[in-house]
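Asks: this is a predicted model, with the sequence first.
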Amino acid sequence: MAGIYIHIPFCLQACHYCDFHFSTNRKHAPEMVSMICRELKLRKDYLPEGEAIHTLYFGGGTPSLLTADQIREIHDAIHTHFDCQLLETTLEANPDDLEAKKLDAWLALGIDRLSIGIQSFDDDVLKFYNRSHNARESLLAIDKARKAGFKSLSMDLIYGFPYKDHSIWQADLAQTLALTPDHISSYCLTIEPKTALGVWEKKGKFQAASEDFQAEQFEILQQSLEKAGYLQYEISNFARDKAFSLHNSNYWKGVPYLGIGPGAHSFDGAHRGSNIAHNTRYIRLLEENKPAFRQETLSATEQINEYLLTSLRTIWGIDPAFLLEKFGWDLLKEKKKALSDMQQQGLIQMEYQSISLSNKGKLLADYLAAKLFI
């Protein structure tokens, strides 16, 4: 069940927390689209032979900034060069881009799932983040998408905004739940060094919320969404009626995927790599039919550690039998004491030959995974 990820490296403006690869200069968008199509052709044999494409994901950046014709051009190139048996096609969108004509065009292409970057319903918070939309536009966007015919909607939220109490976060969750999306992705506000927030923090102009404050908001998130019928199937992702993101679930399960566009990552099952994260250089290389991709071969140890890290974040958890069969590594034997300690502390659950995190353990996911690394 392989997937293709298309990275669209353009944004209307720079959010103060974002460290993904993007540019606010869209002058070369037509050339970028053409070179993305060329890369699809050049790398059509990257995935294991016979792998059909079951999931397609337009991410970024802001894919919804492209015209409907530009999305169609990429979409057609994918279908030309790959065996597409699509079960899910997702497009990330900002609320202020959801025009009726675009929505209709996306649906006509088979895009059946929108991931909408709401982040907050508080206008002051949105301004602080330098988002290009306001709360009213978010509400209108959800309404437009549903009227157009989109049944699967995911909403992105950010928690951990520094404030005197949890009232803003509680209001954000209440408004989100009132809109009843089938999927919610929620991430902690992380301060990266090269972002505006990172620069402000270094200069003493901004202070992030404490770890305790962030943990409290994570617990409010878990409790609120569980009460509303959402299943936390991955640390940052919640769904009703099993409306899991198939594409992202495959990432966590180690399924091969092809990443196209500047800064995109790929994985063929044993090798991982990434494209150059520079728009102009990417375009120049592809114009010369040269690869913009750099590959690395993962050692068995790296593959095991990566599996532990990603699997522990999900409801499916770690499968010790899989590790023993594929790598000859006995997790239950090699990490017996660490697993016993975690279980006694109520951080993990061990049942049906799988190891998964308890709600308490989800607060320490990366730390616990590192304890199991080789």
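Replies: The structure has been received and is ready for your questions.
Asks: going forward, measure contacts between C-alpha atoms and count neighbours the same way
Replies: Will do.
Asks: any idea how far Ile8 is from Thr24?
Replies: According to C-alpha to C-alpha, to the nearest Å, Thr24 stands 12 Å off from Ile8.
Asks: put this next to the previous one:
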Amino acid sequence: MAGIYIHIPFCKQACYYCDFHFSTSMKKKDEMIDALIQEIHLRKDEITEPVETIYFGGGTPSVLSNKEIDQILESVFSLFDVVEYPEITLEANPDDLQIERIHQLAESKINRLSIGVQSFYDEDLQMMNRAHNADEAWNSLVEATKYFDNISIDLIYGIPNLSMNRWKANVQKALNLGINHISTYALTVEPKTALAKLVKMGKIPNPNDGEAHEHFLALVEMLENAGFVHYELSNFGKPNYFSKNNSAYWLGKKYVGIGPSAHSFNGTHRSWNIANNALYIQAIQKGTLPNEVEKLTVQDRYNEYVMTGLRTIWGVSLKRIETEFGTHYKDYLVKEASAFITKQQLVLENDVLKTTINGKFFCDGIASELFWVD
């Protein structure tokens, strides 16, 4: 099985923390949609496996009309072998999800919404420069849950001045709405973002890692008690509601990324499109793919498997390490992991290395210590 990711590089306004590729100008939207469809045609032979997940990410895909979404999906369905019941996700912002729009989406091929709530409190939303307010977040979900069973929401923790009580209230509001999938992220100050500038100027406090860790532990406890499975560092889902798109990435399945800045993976090579709307459109109009391609070495593939595996409930299989990469890689991993096992941040069960609750929050850092470096 494989997946298709479609990057919609437009937003109404820039969130302070965001370092994804997007434009707040919609002037080239029509040209962009034509280019996306043309790229789909150019890459129709890259995947022979059945496509089980189609994901509209961004940016803010909900700025597209239903007609525009349908045009893109028609190209995908006509050119790829799409399974009978694919997961088709649209990332959406609450301010785009008025009642009429939700009704329209419910009648389209979209069968999963990923809604960028981030917080149910105005003070948090204003600090992050989100386009919606708390009422819009709540009301959009009340309406969306009437028509969509498969809904995910994003929440951000570690926000400066976010008390534990308010964070728990955020999570509880999601539970009260009956949401079946929740993605959560610690607020991170990325270089060249508005947030980085504001922190440097002293206008916003630097996020506190200790507070973020406490928020994370409270989150895990609340969601697991509510029947969620913590299947990946940032993702929690009820059984049968894991994101197929997310899981495909973490399990190393093939996917094609369409649109500016989109990444692709075919099992041996990784590629990424240029992160510039105008240059992307120009190249596609000429029939060329504006991307860079990297062939992954054995070392690259080992490091990626360790990183992705430790983030998930599936862990890192020593048998797979030995089979795919060799005994020396397995022996190296066991040796380097021993210190983290002693600290109870990792555990080795049935020849599978996994992070414990003590290590989960730090798993990216732990993984980097287990990388094979020449």
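Replies: Noted; the coordinates are in hand. Just so it is clear, the model here is predicted, and its values are computed rather than measured.
Asks: and the TM-score between these chains?
Replies: Overlay of the two chains. TM-score (TM-score structural alignment, normalised by the length of the first structure): 0.96; 371 aligned residues with a C-alpha RMSD of 1.4 Å.
Asks: who has more neighbours, Thr24 and Ile8 of the first structure?
Replies: Taking other C-alpha atoms under 10 Å, Thr24 of the first structure and Ile8 do not tie; Ile8 has more neighbours (29 against 12).
Asks: looking for the alignment partner of that one in the second structure.
Replies: When the second structure is aligned by TM-score structural alignment, Ile8 of the first structure is paired with Ile8.
Asks: enumerate every residue touching that match.
Replies: 22, 56-61, 259 (C-alpha atoms under 8 Å, 6 or more residues apart in numbering).
Asks: closest to Gly116 of the second structure out of these?
Replies: Thr60 (9.2 Å; C-alpha to C-alpha).
Asks: ok so, going back, highest neighbour count among the contacts of Ile8 of the second structure?
Replies: Most surrounded of these: other C-alpha under 10 Å gives Gly259, at 31 neighbours.
Asks: can you classify the nearest residue to it once chain neighbours are set aside by secondary structure?
Replies: Closest residue to Gly259 of the second structure apart from its sequence neighbours, by C-alpha to C-alpha, 6 or more residues apart in numbering: His7 at 5.0 Å. What DSSP: H, G, I helix; E, B strand; the rest coil gives for His7 of the second structure is strand.
Asks: separation between His7 of the second structure and Pro207 of the second structure?
Replies: Using C-alpha to C-alpha, one gets 29 Å for the distance from His7 of the second structure to Pro207 of the second structure.
Asks: please apply the same query to Met1 of the second structure.
Replies: Taking C-alpha to C-alpha, one finds Met1 of the second structure at 39 Å from Pro207 of the second structure.
Asks: ok, back up a step: can you get me a residue count around the residue nearest to Gly259 of the second structure?
Replies: 23.
Asks: identify the residues contacting it.
Replies: The contact partners of His7 of the second structure, by C-alpha under 8 Å, 6+ apart, come to 56-59, 61, 257-262.
Asks: what would those look like in a markdown table with distance to Phe325 of the second structure and secondary structure?
Replies: As requested, the contacts of His7 of the second structure are arranged in a markdown table below (distance: C-alpha to C-alpha, whole Å; DSSP: H, G, I helix; E, B strand; the rest coil):
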| residue | distance to Phe325 of the second structure | secondary structure |
| --- | --- | --- |
| Phe56 | 34 | strand |
| Gly57 | 33 | strand |
| Gly58 | 35 | strand |
| Gly59 | 37 | coil |
| Pro61 | 39 | helix |
| Gly257 | 27 | strand |
| Ile258 | 31 | strand |
| Gly259 | 33 | coil |
| Pro260 | 33 | coil |
| Ser261 | 30 | coil |
| Ala262 | 28 | coil |
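Asks: closest one of those residues to Leu125 of the second structure?
Replies: Nearest to Leu125 of the second structure among the contacts of His7 of the second structure is Gly59, at 17.2 Å by C-alpha to C-alpha.
Asks: need the counterpart of the closest one in the first structure.
Replies: Checking TM-score structural alignment: Gly59 of the second structure goes with Gly61.
Asks: you'd agree that match is up against Ile6?
Replies: No. Using C-alpha atoms under 8 Å, Gly61 of the first structure is not in contact with Ile6, being 10.3 Å away.
Asks: state which helix of the first structure is the longest.
Replies: Ranked by residue count and defined by DSSP state H, the top helix of the first structure is helix 211-227.
Asks: and it, which stretch of the second structure?
Replies: Using TM-score structural alignment, helix 211-227 of the first structure corresponds to residues 209-225 of the second structure.
Asks: quick one: the matching stretch to the first structure mean distance?
Replies: With mean C-alpha distance after the TM-score superposition for the first structure, stretch 209-225 of the second structure departs from the first structure by a mean of 1.1 Å once superposed.
Asks: what comes into contact with that stretch?
Replies: Stretch 209-225 of the second structure has contacts (C-alpha under 8 Å, 6+ apart) with 157-159, 164, 167-168, 171, 186, 229-230, 236, 361.
Asks: before we move on, what about stretch 102-113 of the first structure?
Replies: Residues from elsewhere that reach stretch 102-113 of the first structure, judged by C-alpha under 8 Å, 6+ apart: 67-68, 72, 75, 88-91, 145, 148-154.
Asks: nearest to Lys242 of the first structure, out of those residues: which one, please.
Replies: Distance from Lys242 of the first structure was checked for each of those by C-alpha to C-alpha. The minimum falls on Ser152, at 11.4 Å.
Asks: coming back round to it: just the contacts of stretch 209-225 of the second structure now: which is nearest Gln282 of the second structure?
Replies: Ala186 (36.4 Å).
Asks: can you find the partner of that closest one in the first structure?
Replies: For Ala186 of the second structure, the equivalent position in the first structure is taken to be Cys188, counting by TM-score structural alignment.
Asks: give the contact list for the aligned residue in the first structure for Val316 of the second structure.
Replies: Under the alignment (TM-score structural alignment), Val316 of the second structure maps onto Ile318 of the first structure. Listed by C-alpha under 8 Å, 6+ apart, the contact set of Ile318 of the first structure reads 307-308, 311-312, 354-356.
Asks: give me that answer again for 10 Å
Replies: Taking C-alpha atoms under 10 Å, 6 or more residues apart in numbering, we find Ile318 of the first structure in contact with 253, 307-312, 331, 350, 353-357.
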